[in-house]
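Visitor: Okay, predicted coordinates and the sequence, questions at the end:
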Amino acid sequence: MKSFIFDVLKNLNDKGENLSTLTFILPSKRAGVFLRQELSTVVNKTIFSPTIISIEEFVEELARLKSITNTELLFEFYNSYLALTPKKEQEPFESFSKWAQILLQDFNEIDRYLIPQDKIFDYLGAIKELDHWSLEDNKTDVVKNYLKFWDKLKLYYKHYTKALISKKTGYQGLIYREAVENINDYCLTNTQKHIFLGFNALNTAEETIIQTLLKSELAEVFWDIDEVFIENPIHDAGLFTRSHKRNWKYFEKNPFNWITGHYSESKNIEILGVPKNIGQAKTIGSILKIIETKNPKLKSTAVVLGDENLLIPVLNSIPKTIDKLNITMGFPLSSIPLASLFEQLFAIHKKASDKYYYKDIISLLSHQFIRPLFTNEETNNASILIEIIKKNNLVYLSLADLKTYNNGNSEILELLFSNWKNNANQSINNCFEIINKIKEHLVLKKEENLISLEYLYRFNKLFNELFRLNESYKHINDISALFSIYKELLSSETLDFQGEPLEGLQVMGMLESRVLDFETVIISSVNEGVLPSGKSNNSFIPFDVKIENVLPTYKEKDAVYTYHFYRLLQRAKNVYILYNTEADVLTGGEKSRFINQLELEGIHDFNHKIMTPQVPTFNVELKEIIKTEAIIDQLKEIAKQGFSPSSLTNYTRNPLDFYYQKLLGIKDLEDVEETVAANTMGTVVHDSLEALYLPFIGIELKVEDIKSMKPKIDSNITKFFQKAYADGDMTKGKNLIVFEIAKRYVLNFLNLEIEDLKAGNTIKIIALESRTEIPLNIPELGFEVKLKGTVDRVDEYNGITRIIDYKTGKVDSGQVAIVDWEDMNSDYKKFSKSFQILAYAYMMNAIKPLDFPIEAGIISFKNLSAGFLKFTKREQQRGGNKETLITQETLDFYFEELKKLIIEICNPDVNFIEKEV
């Protein structure tokens, strides 16, 4: 395949041009690398290399101004803003930067398109005067300030551009305008021929410069446009080139170089609809595998990313056999882990507080670059500190609190949580210190952390730039403004890849493909909102004013991408176009109009198919833990110490949970209870009731006894919350609501007792929170087995003994009823409550034989109106008898089921098998 660059060089060489004396001007620097490569194939003798520069470099040379970064332009603009704005009306830098960025873009457009400044700014001011919303003669301050802003635009512009020119710097548009001012002088003093190649959308300044050079016979232009696009008056790929051909006087008498016919040549085009972005990345990897079998070196093959966020997924999907690769776009600095560290630091310090939220603290202490700094010999103090925060429910902590709980490393804590003082310079210095501390730690590990050291170097450079800007301009006064500028700088910084620019696979963005040709092209994310990018109006200049002044709108921006898209197809022989089938308004909509246009043109045949991801099928096997001799020994030890009713019901729910918790000792992850958890509130209610009823054990209760408990509710709830919730704050927010609910639960329970007593019932407390442990006679096992548990309350109600279990959650009568004894160990949800309360009844009877019949049941604080929910044995048939009294026979039936369950748990031949959820 002969590229456009090769054709241009061949044409010039055939015409006898001395290539060494020419100046080649290209849309981008990258194209220059390929031009030098093609030069070696066209010229068969040794020559001096011609001058090869990008259009930006050429214009800077003409204007004798240097471009500076967007961030520095913003600082310069703020100088002009302060100079022209009364002190009492001045905005802080952070809020100024939000609208100033947009205004600078407008200044840039106005200058690039050589719009008379006075005219457009006066026009904008007049429009805003006409369409402001106030109909009153006496305008409000809001309206006055609004109109004053538009009147000042011209003053801002003139002061700002004058200041920049005096420093020999400028933004792109200003440089272009100055270049146009100087082009005639340049033509008078220069004799070198300029070759412009591969341009498409030119702004007015570029058009003026090129046409002046053409008129002075100091230039030649080579367009790269296909006849299909330029001859079709509505095809957007030829929108700009048709305009140049029609409007430039030079082409009235001179040939138009070139119109080609490559697009109509036979091509293999595949249009692939792929669900989601990761699906596209994986599909690109699959396509590359196929291409590699036919073209092992992947010569003249490019992956063009419509959405550059796909870079990392695509790199991870490229086959490992591809060893030569060139990536033209850099890896965003904002995507590396160190960026998140400084973002967290700025985020917590811009809040004016000396206390920090525990999640922010844990996030910082857990960060991969900070955690190692707390390692002391074999101990990691960061982990210890995190555990203390969780254990003590510390929601907000000061630096003093952190130092109290931390054993050593106070210097790092000081650096992270103190000394920032909402001061920008101090914050930058702290960031330098943190980078140095991390560097010192990494250097000890030498080559293991070369990439991390590179990260540190780049961030050190970034903070040096922040320091320089603030020293020069002194506009960053607080951490909030510093954070804003930090993010602005970070967004434009990248880590550049090293690769083979002329060999192997090329991975690039759409704009980087300018002037370049490839035989095989894979284009991703060809969706509306991505290619083309769609309507966006990040400008203060209204749409109709842009039209009137021939400024670019979204239509022209779409036409730019249309040209690049079709240009990639022009000389290519194999084209793979991928789009996301799952429309997403945030990351792109339906398939692009470019695909629909390809289908309607009818020039090429193509294969259009929807790809379905290859989802591996997994045979989900339930986990099984084989009972080894060691496990059996552990089970014997657990049996000797005693099974609790909750651990046994845990086994019925899922044997694997029993194995993890009882044998491996794995507990649920502890986290800070920012708001009181249900189990914590349950503990508090249990403990409070025990404390209130303790003085009345063995005594028949009277109404006065219960009433005497009420004044003690508040103090008891407070005391037990302090015990269970450690240093957690109960005085505000959701915790205060939970605190009040706990009080209400206890009060409602006492009122229920009072109603019972007033109704003539008798209640006598026998035991409270009785910790019980009994041996079990299971001869089949041949070793000691115990059952243990804590019974919340045992009382006599009208002479009948009741075993009571408190539940702060909701329980209804159906959960304490059983039909068939054999079902008890099979359905956790239905029978776990019955199993537990019968276990308590069995244990109490084993310790001291009870006077049968007895009752056992639950009092549910969320269903208190139902009263005491008694265990019930129902007959099989609907509407059959219901027996609520527990006899020795009931306990004997229960013991048989209990024995079966424990034998199964301890049986070496019955493994722990996971239950299906």
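Guide: Sure, I can see it.

Visitor: Please count neighbours and contacts with C-alpha atoms only from this point.
Guide: Will do.

Visitor: which residues touch residue 627?
Guide: Counting by Cα atoms under 8 Å, 6 or more residues apart in numbering, residue 627 makes contact with 908-912.

Visitor: ok, residues contacting the helix or strand hosting residue 468?
Guide: Using DSSP states H and E, residue 468 maps to helix 450-473. Residues from elsewhere that reach helix 450-473 (Cα under 8 Å, 6+ apart): 72, 75-76, 79, 336, 338, 425, 428, 431-432, 435, 439, 442, 476, 485-486, 489-490.

Visitor: out of the residues you listed, which are buried?
Guide: Buried by 16 or more other Cα atoms under 10 Å: 72, 75-76, 79, 338, 425, 428, 431-432, 435, 439, 442, 476, 485-486, 489-490, out of the contacts of helix 450-473.

Visitor: picking up where we left off before, just checking, next helix/strand downstream of the helix holding residue 468?
Guide: helix 479-492.

Visitor: Name the residues that touch that next one?
Guide: 71, 93-94, 332-334, 343, 346-347, 349-350, 422-424, 427, 462, 466, 476.

Visitor: out of these, which are inside helices?
Guide: Judged by DSSP state H, the contacts of helix 479-492 include 71, 93-94, 343, 346-347, 349, 424, 427, 462, 466 as members of helices.

Visitor: ok, second structure coming up, stack it against the first:
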Amino acid sequence: MEETRDGPPADLGTVIFAGLFGLTGGERQVIRSFWDSGRATVVLSGSPDDWPVLKDLISYLKATVEYKANPGAAPPSIHLHAGQDTHAEVLEAYRILEEGARKKTAIVLPVADPLFPLLNFVVDRTDLRCNISLGHPVDRTALFDLIRHILNARMERRPDGQYPAEEYLAVVLHPFVKNLDPESGLRGLLLHIERALSGETGQSVIADNPLISLAQVEAEAASWAQPPGKTVVPEALSEVHRLLFRNFEGVSTISEVATGLEEALEAIILKTSLHSYVLSGTIFESFLGSLASLKSALFSSDRLSADPALNTRALCDITLDYLGTGTLPFDTHPVEELEVIGVLESRNLSFDRVIILDVNEGVLPGPREVNPVVPLGVFETLGIPPPEFTEAIYRYNFYRLVGSAREVHLVYRGSDDRPRSRYIEELLWKEEKAQGRLDVIPVSQTVLSVNLKRDRQPPVIEKTDAAIRALKTNRLSPSAVDTYVRCPLLYYFTRLMGLEERRTFSGDIDATDRGTIIHSILHETFRPFLGFPLAKDMEDEVRKSLDNALKSHFKNSPASGEYYLFQRIAAYKLDSFLRRHLKTLSEPVIIAYLEERFRADVKIKDDSVTLFGRIDRVDRSTASGRHTVIDYKTGTARQYPSRIMQKTDFGDIKSIHDHVPSFQLPIYMHIFSTQESVPLHSMDAGLFLLGSNSEETFFKSRDELENKRLLDAYTQGIQTVLSHMFDPNEPFSAFDTSRCMDCPARNLCHV
């Protein structure tokens, strides 16, 4: 710009400026200097009447316009395509290429997200010569993901040296890390550490700890019983800790952070099979170059804050922001038969066929940026392009690209949350006005055929003598009986073989842990009142006991937002339950039992089976002496339908499977009655549904005879289930397959 301030260089002749749109202030001055000297020809695409930006440029140059039309050019043939996701859009692009004639084609990507799926599903499957003029964002690579977790772990490190277990695992279980030095046996050790943290290995000092230190992990590794025939080099884990954690604990400058990352990347290059990763050489070269640039920055050796914590966070944030802004370039060539290109890269290029993906609002055009701090008009006053200027550039390039092609395919994602682009609506409306009717451009729906039919049925496992013996020695709880009713195969895999879903570490509290915690708190709440009357006027005493139980249970809980939120919700829910429970007590009751185990034998044919159960609570009425069996449920689901006798044949196992949600309460009543010699006709039972703060009684009628028939029906059902369970002629097989997709054992059944 300095060279043209006093006019264009004398050694330059007439300069042709073509395809201009959306120029910066400096670019406009350069063109103006050539134009004023009469040594410039400006060629624009599009009418200034349609594009205010072009009209403004012409006004700025004080030029007159000479219009030239292309009388032989026919309007493009426009086709619309809808797919449900990125892969459907990519496959539609492949179909268009395969079914159409060979011609110069551009696949235009407004965003780079579909690039790798496009390379896999289109570029690799077609024989068209291809050129890729679009870079892939480095923040979408696996290496950036590892760097992000390394620096996040450093930022989240506590002053006592502990790391969040989730971030620790995210680092060490990254593919680049767990495949370091395959001969050292490191991979197996890291998987053991993951299982130990999740509590899957049994007793471990690090089990379920949300925060861990490197020393604790190394101690766990030292105590690991290694698999036979495999030797783990103990130094391998220490080296991982040094490279990815300890090297960053004392960093105070950008240069030190970059040096630590360089050493980590070099170790990965030397000790892993990088050649098996796509674009690995280009990716690592790009990151190492960026780290070298960071080390040469003017502030690279400076502390950014006197506060160590703020300094560390600033270092890591700056490093991540800088490393994540780049793109991975592909080797480009002159325009080939197939060009994969971005919207801005398509400037001044024309193609016979154009396929544009992701033509949705929020993508094309992108979301409009609104700065609440900057008032309207400030951008224009300062000479800065306003936010709508970017949208104008994309709009212009879109319509120029579409208008210059012979065949245009606009592919969008057809979903309610992502409407198709306004550009499609404008093209559609223009064509509808021209033809005088609606729906002039049909939409081709991309349908991916998915075969939901199972290739094979669940297995049938015979009840061998060994299986029968295992059944007889297996503890039969109400939940075990319910599992068998749901599916004998599920019972076989989980109860007899002891298989369970693989647990992974999570900082969240899973449903099982929540239930255990709530039961423990309720037990501690009512324990001071065990053996004493409980009445509605004792609300203050019981709520105080609840408060003490909550404090006792959560005093050593992890200092995490998840536990804090759970504690507040649990306190609110349990307090609401207690107030409602005491208010609805019609008469004082004595809490006779809390979390007590009971057992009883049940006769089946010529044998007997022992049922076990731990009952949450048993109350005894002070007036009538009637016992009530109570079970707490943290959910809201009711389990004892009111008209179940009309729908269920309790002598048929399939009917029971279809209609009986649970046998828990009748089994509890039976084993309590048997062990404590309490007549069944003087008992009640119910569920306390804490999720909805409601109760469900087992007996729905006030008619004692009707209640007896109901209990007799359930008793017959228990006999039916147990007889089927111990019948050697009834194999372990699924009653039906309607619930298989929600079953935790579906992978074991191969369905």
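Guide: On my side now, so go ahead. Remember, it's a predicted structure, so these values are computed and weren't measured experimentally.

Visitor: rewinding a little: pull out the buried members of the contacts of helix 479-492 of the first structure.
Guide: 71, 93-94, 333-334, 346, 349-350, 422-424, 427, 462, 466, 476.

Visitor: The stretch 251-400 of the first structure: strands as residue ranges?
Guide: 259-260, 268-274, 301-305, 325-327, 331-332, 355-357, 375-376, 379-380, 396-398 (DSSP state E, counting those that start in this stretch).

Visitor: mind putting those in a markdown table, distance to residue 836 of the first structure included?
Guide: Putting the strands of the stretch 251-400 of the first structure into a markdown table (distance: least, Cα to Cα, whole Å) gives the following:
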| stretch | distance to residue 836 of the first structure |
| --- | --- |
| strand 259-260 | 86 |
| strand 268-274 | 54 |
| strand 301-305 | 62 |
| strand 325-327 | 65 |
| strand 331-332 | 58 |
| strand 355-357 | 40 |
| strand 375-376 | 46 |
| strand 379-380 | 42 |
| strand 396-398 | 39 |
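
Visitor: hey, which of these is tucked in deepest?
Guide: Sort the strands of the stretch 251-400 of the first structure by mean neighbour count, taking mean count of other Cα atoms under 10 Å, and strand 301-305 sits at the top with a mean of 24.

Visitor: how much does that strand stray from the second structure?
Guide: Once fitted to the second structure, strand 301-305 of the first structure is off its aligned match by 1.9 Å on average (mean Cα distance after the TM-score superposition for the first structure).

Visitor: so what does that strand touch, helix or strand wise?
Guide: strand 505-509, strand 520-524 (3 or more Cα pairs under 8 Å, 6 or more residues apart in numbering; DSSP states H and E).

Visitor: Tell me which of these sits most buried.
Guide: Scoring those by mean count of other Cα under 10 Å, the most buried comes out as strand 520-524, with a mean of 24.

Visitor: Mean distance of that strand to its aligned residues in the second structure, please.
Guide: Relative to the second structure, strand 520-524 of the first structure is 2.6 Å off (mean Cα distance after the TM-score superposition for the first structure).

Visitor: Other residues contacting that strand?
Guide: Taking Cα under 8 Å, 6+ apart as the rule, strand 520-524 of the first structure contacts 280, 284, 300-307, 568-569, 572-579.

Visitor: and if we set it to 7 Å?
Guide: 300-306, 572-579 (Cα atoms under 7 Å, 6 or more residues apart in numbering).

Visitor: State the next helix or strand along the chain beyond that strand.
Guide: helix 543-548.

Visitor: distance between that following helix and the chain's centre?
Guide: The chain centre lies 38 Å from the centre of helix 543-548 of the first structure; the measure is Cα atoms, centre = their mean, to the nearest Å.

Visitor: What is the subsequent helix or strand relative to that helix?
Guide: Following helix 543-548 of the first structure toward the C-terminus (DSSP H and E): helix 554-570.

Visitor: Tell me the helix or strand right after that following helix.
Guide: Past helix 554-570 of the first structure, the next helix or strand by DSSP H and E is strand 574-580.

Visitor: With the second structure overlaid, how far apart is that next one on average?
Guide: Looks like 3.6 Å for strand 574-580 of the first structure (mean Cα distance after the TM-score superposition for the first structure).

Visitor: if we look at that strand, which residues are touching it?
Guide: Taking Cα under 7 Å, 6+ apart as the rule, strand 574-580 of the first structure contacts 267-277, 280, 519-527, 591.

Visitor: so it versus helix 554-570, what angle?
Guide: Here the directions of strand 574-580 of the first structure and helix 554-570 differ by 140 degrees (axes from the mean of the first three to the mean of the last three Cα atoms, to 10 degrees).

Visitor: Now find how far off-centre the next helix-or-strand element following strand 574-580 of the first structure is within its chain.
Guide: Downstream of strand 574-580 of the first structure, the first helix or strand assigned by DSSP H and E is helix 593-601. Chain-centre distance of helix 593-601 of the first structure: 35 Å, with Cα atoms, centre = their mean.

Visitor: Now helix 593-601 of the first structure on the second structure. Mean distance?
Guide: Looks like 5.7 Å for helix 593-601 of the first structure (mean Cα distance after the TM-score superposition for the first structure).

Visitor: aligned partner of residue 197 of the second structure in the first structure?
Guide: Alignment note (TM-score structural alignment): residue 197 of the second structure maps to residue 389 of the first structure.

Visitor: how close does that match get to residue 370 of the first structure?
Guide: 17 Å (Cα to Cα, to the nearest Å).

Visitor: who's more crowded, the two?
Guide: residue 389 (23 against 20; other Cα atoms under 10 Å).

Visitor: got the contact list for the more buried one?
Guide: residue 672 are the contacts of residue 389 of the first structure under Cα under 7 Å, 6+ apart.

Visitor: Also residue 157 of the second structure?
Guide: Counted by Cα under 7 Å, 6+ apart, residue 157 of the second structure has contacts residue 163.
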